[in-house]
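Asks: Following is a predicted model, sequence given first.
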Amino acid sequence: MILFTPKRPPPDGRTLVDQAVDAIEQAIDARILRPGMVLPSVRQFARDHRLSTFTVMTAYNRLVARGRLQSRPGIDYRVARPAPARPPAAAWEAPQVGPAWLLSDVFADHSMAIKAGCGWLPPDWHNEAGLQHALRQLVRVPVGQMASYGHPLGYHPLREHIAHHLGGYGLAADAGQILLTHGATQALDIVIRTALKPGDHVAVEAPCYANLLQILAMNGVIAHGVPRTPDGLDEDALDALAGAHPLRAVFVTTVLQNPTGASFTMAGAFRLLQLAERHDLLVVEDDVSRELLLEPAPLLAALASTRRVVYVSGFAKSVMPSLRVGYLLCEPNLLRRCAQTKMSLGLTSAEIMERTACQVLRDGRQGPYLRGVRERLGQAHDQTCQRMREAGFEIAHEPGAGLFLWARPRQALDHPGGAIGLAARALKAGIWLAPGAYFYPDRRDEGWFRFNVAYSSAPALWAFFREAARNPE
């Protein structure tokens, strides 16, 4: 059976394997090859079409991977039978807004046309050239160098790079003090599981990173909110809280806080560290957005050393969320215990991802890329704040940098269901909003929302708020 005549040299870059795959697929689609029919053996197909057996074997295996052929090793290849017809997809329904949706389901939900409440950069903002170059370099690495589980602390060259980078911020560290993790969120989980126990009391910012609240709750740790201010934490509230409860730790985001976008001032940082020293509190510093900052800001771990501070960061904001590479830095004894926790939870972290991150960070494209991102975010802040002022929003703070704004539309105060009710209404219109209630330990709903400025330019978003103002439900 002759299905095609190979063209040499291949036209338009279509290799001989590509030509064979296309010919067989066309024969299947035209019903020349029917479901269940046995194909010629690899040697026979190669002789009939004047191809190498390697070319035919590669083509057959590619068609197996695509589900067009079935393979019985050592026996034959035959045309795969079509999969049973699936029932028609149900009509789309808006998901139910809630903490579970915000923290997990939303990552699998691609139905939202406008993601004003999300926590990451748009896909077309990423350093595509740097990432592609890193992946090309990765495929050149011999498989044997990546076949094992890797070091418990993570890929050493990346840890060296991180240590050198942090030195530029005044934080003296070496690679042996750094533990790589599956994202910064896992780093927080590892610290909580290692340094705390069920029933312990901790202070968190109010509002704070929503996933942190879930991690603390799952580990049985009791979280108390301390108001976040544009300068840092409300020190009087933290001092009173430490006097009322046996606090073990305080969790803070130093710069471009999620969700308010606020950054600590130097005075605010010193006051927090003084309180931590007075009450013997472990300070867990979440610092994932520093690379998006326009100007210098305090780094607690550099001011107080890792004796008092556990430093957590990652590359979801500066490189790419799906890379899932984070890290923590702390004093040696705690680091050893954190490494044991990491190994107990899931063995080593993914060295392939760590190698990719290392290559991106060492490539000369990352610096100019980040400068461009900071500029675009600054413009997005200006535009979003202007739209909010025109719409009568209350803006808690205007950082001018980073991803987030914390703002309150008057519609949320008028809406019968508050911000949560307004967010549920927005979902039906294909708009994802992040209600402020999910960022507070006590789930208070005071009408606030977290806005991602990189996703807040769509006219339909502001048309929705205008309509909600005219017709509160």
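Replies: Noted; the coordinates are in hand.
Asks: okay, CA-based contacts and neighbour counts for the rest of this
Replies: Fine.
Asks: can you map out the helices along the stretch 101-250 of the chain?
Replies: All helices of the stretch 101-250 of the chain, identified by DSSP state H, counting those that start in this stretch, fall at 128-139, 156-167, 184-195, 210-218, 235-244.
Asks: in this structure, which residue is closest to the centre?
Replies: The residue lying closest to the centre of the chain (Cα atoms, centre = their mean) is residue 321, at 3.2 Å.
Asks: how close does it get to residue 185?
Replies: 11 Å (Cα to Cα, to the nearest Å).
Asks: Kindly report the same for residue 78.
Replies: Using Cα to Cα, residue 78 is found at 47 Å from residue 185.
Asks: Strands along the stretch 251-400 of the chain, start to end?
Replies: Secondary structure of the stretch 251-400 of the chain (DSSP state E, counting those that start in this stretch): strands at 282-286, 309-314, 326-329, 394-395.
Asks: Please list the residues outside the third one that contact it.
Replies: Put plainly, it is strand 326-329. Under the criterion Cα atoms under 8 Å, 6 or more residues apart in numbering, residues 177-187, 306, 310-315, 335 lie in contact with strand 326-329.
Asks: Any buried residues in that strand, and which?
Replies: Neighbour counts over strand 326-329 (16 or more other Cα atoms under 10 Å) mark 326-329 as buried.
Asks: How far away from the center of its chain is it?
Replies: Taking Cα atoms, centre = their mean, to the nearest Å, the mean C-alpha location of strand 326-329 is offset from the chain mean by 15 Å.
Asks: sorry, back to before: among the strands of the stretch 251-400 of the chain, which is nearest residue 413?
Replies: Nearest to residue 413 among the strands of the stretch 251-400 of the chain is strand 394-395 (11.2 Å), distances taken as Cα to Cα.
Asks: hmm, who's touching that closest one?
Replies: Contacts of strand 394-395 (Cα under 8 Å, 6+ apart): 385, 388, 405-410.
Asks: hold the first one in mind and look at this next one:
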Amino acid sequence: MTKIEQVIDYIDMQLKSRRLTPSMRLPSVRLLAKELHFSVSTIVEAYERMVSMGIIEARAGAGFFVCAPLEPLILSNIEPIREKSLDPLWISRQLLEASAQLIKVGCGWLPDDWMPHESLRKAIRDASKSSISELVHYSSPLGLLGLRELLARRLYNKAIEVTPDQILLTDSGSYSIDLICRFLLKPDDVVLVDDPCYFNFRALLKVHQVKIIGIPYTAQGPDIEAFKQAIEQYHPRLYITNSGIHNPTGATLSQPTAHQLVSLIEQANMVVVEDDIFSDFETTHSPRFSALDGLNHSIYIGSFSKTLSASVRCGYIVAKKEWIDHLVDLKVATSFSNSNFSAQILYRALTDGSYRKHMEQLKIKLAEAMQFNVQMFEKLQIKPWIIPKAGIFLWCELPTDIDIKKMADYCTENGVVLALGSSFSQSDRFQQFLRFNVAQCMHPDIFSILEKAMRYARHAPA
């Protein structure tokens, strides 16, 4: 490739990544020559060729400007993809498309037989008996009133005091975050996330073309000093986290850390979005930003996809009233409505008296599974980062002599899908980590497969 072709290729990538958009001015000839370490004449020739190709145009006395149409939003153009096994979008697709026979020990949901099938069937039957208008019409902009009233009562138990008109129903937790990002962010804004964090946070933020900064996560919450430094250096707009049970570590936020963070967030005039979809797994309540600051600089989101059904798509956003009004407008513009039928099913499943019993039994099963997994991992020299108080995740470190990628390949060939630690982080800190779902690890074959995989992936002694 000639130097001129390299310049054209460089500009083409800027266009595909949307760093350059229609009518934007290109770097001056001298500036780009200095940046790429090419001669001015090379840049001039490359620009002239792009003018003849109809990609850019020259404006007398002003420079060169993009005249090509906006490129389609292809996420792989925004950020170089590392190995496929570490790409959040690839991981999600593989888990969602995996056959029922695969053992998904790293996934974020419970096994089918741990879910309340009969309660769901009954809720569906009851919802199907609703009036014709409820079965076929769009929902109101805020969503089913009865469900919002129920959610307001449930939130009161977490010390989050809201009225039903401060709750907006959506079709999922992920869509809730997307809607909030549309409302609060513009390209190149800075968003703080935990390091490690749920991998789809980064995938979703990538769509919004923002700068993502990872804050080291500790057993008590994000590192306060690192959080302060990030505020001073980057002036972030948002912080997105799991304030209850953290994904992937299983940690819970401590009271002192929560209070310090609320103060920092208020001083920086930024917003924290707390994704609390694992809330009902808790045995004791941890602090919530929304309770501590009264939703002044916080937005709370939730769903029941982990405890009731991922197929019945229904999430919700809780925020101050004026923000909910604007979010309703965005919801109408982007999805018009949400699934009224899903909301009806969810409302009935939560109010028929069986949900509380289901969760009590589920917490006992998860506690037993957690204890069993910790014991079995200890035999394999797989070390949990912490022993979580509740939830489904164990964040584990493997011995340094294990080739994680080789181990993952072996497991895949033998019907086991792992969640590699590096996919939860932009840093190199977690290359020897795996996220395990303790409920999915109750499969009778899993530990023998892991043992064989580790033996296969172990480096030979020097």
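Replies: Yep, it's here. Here the structure is a predicted model, which means the values were calculated and not measured.
Asks: sorry, back to before: go through the contacts of strand 394-395 of structure 1 and flag which are in helices.
Replies: 385, 388, 410 (DSSP state H).
Asks: Run through the residues that contact the equivalent of residue 104 of structure 2 over in structure 1.
Replies: Aligned counterpart of residue 104 of structure 2 in structure 1: residue 115 (TM-score structural alignment). By Cα under 8 Å, 6+ apart, the residues touching residue 115 of structure 1 are 431-433, 452, 455-456.
Asks: same deal with residue 163 of structure 1?
Replies: Contact analysis of residue 163 of structure 1 by Cα under 8 Å, 6+ apart lists 172-175, 178.
Asks: Top of those by number of neighbours, please.
Replies: Neighbour counts for these, by other Cα atoms under 10 Å, peak at residue 178, which reaches 26 neighbours.
Asks: how much space between it and residue 303 of structure 1?
Replies: Separation of residue 178 of structure 1 from residue 303 of structure 1 (Cα to Cα): 18 Å.
Asks: about what we covered before: nearest to residue 55 of structure 1, out of the contacts of strand 394-395 of structure 1: which one, please.
Replies: When the contacts of strand 394-395 of structure 1 are compared for distance to residue 55 of structure 1 (Cα to Cα), residue 405 wins out at 55.6 Å.
Asks: Strands along the stretch 51-200 of structure 1, start to end?
Replies: Going by DSSP E, counting those that start in this stretch, the stretch 51-200 of structure 1 shows strands at 69-72, 76-79, 178-181.
Asks: residues making contact with the first one?
Replies: This means strand 69-72 of structure 1. Residues contacting strand 69-72 of structure 1 (Cα under 8 Å, 6+ apart): 60, 63-64, 77-80.
Asks: can we see that at 6 Å?
Replies: With contact meaning Cα atoms under 6 Å, 6 or more residues apart in numbering, strand 69-72 of structure 1 is reached by 63-64, 77-80.
Asks: do stretch 169-188 of structure 2 as well
Replies: 142-143, 209-211, 302-303, 313-316, 338.
Asks: The residue mapped onto residue 241 of structure 2 from structure 1: what's it in contact with?
Replies: The alignment partner of residue 241 of structure 2 in structure 1, by TM-score structural alignment, is residue 252. Residue 252 of structure 1 sits next to residue 285 when contact means Cα under 6 Å, 6+ apart.
Asks: separation between residue 252 of structure 1 and residue 342 of structure 1?
Replies: For residue 252 of structure 1, the distance to residue 342 of structure 1 equals 22 Å [Cα to Cα].
Asks: one step back: so which of the contacts of strand 69-72 of structure 1 comes closest to residue 148 of structure 1?
Replies: Nearest to residue 148 of structure 1 among the contacts of strand 69-72 of structure 1, counting by Cα to Cα, is residue 64 at 28.2 Å.
Asks: Need the counterpart of residue 44 of structure 1 in structure 2.
Replies: So, by TM-score structural alignment, residue 44 of structure 1 is left unmatched.
Asks: Check which helices and strands the helix or strand encompassing residue 44 of structure 1 is in contact with.
Replies: Residue 44 of structure 1 belongs to helix 42-49 when assigned by DSSP states H and E. Applying 3 or more Cα pairs under 6 Å, 6 or more residues apart in numbering; DSSP states H and E, we find helix 42-49 of structure 1 packed against helix 53-65.
Asks: equivalent range in structure 2 for the helix it packs on?
Replies: Applying TM-score structural alignment, one finds that helix 53-65 of structure 1 aligns to no residue range of structure 2.
Asks: Then stretch 297-305 of structure 1?
Replies: Using TM-score structural alignment, stretch 297-305 of structure 1 corresponds to residues 286-294 of structure 2.
Asks: So what's the residue count around the closest residue to residue 426 of structure 2 other than its chain neighbours?
Replies: Nearest non-adjacent residue to residue 426 of structure 2, counting by Cα to Cα, 6 or more residues apart in numbering: residue 214, 7.2 Å away. Neighbour count of residue 214 of structure 2, defined by other Cα under 10 Å: 21.
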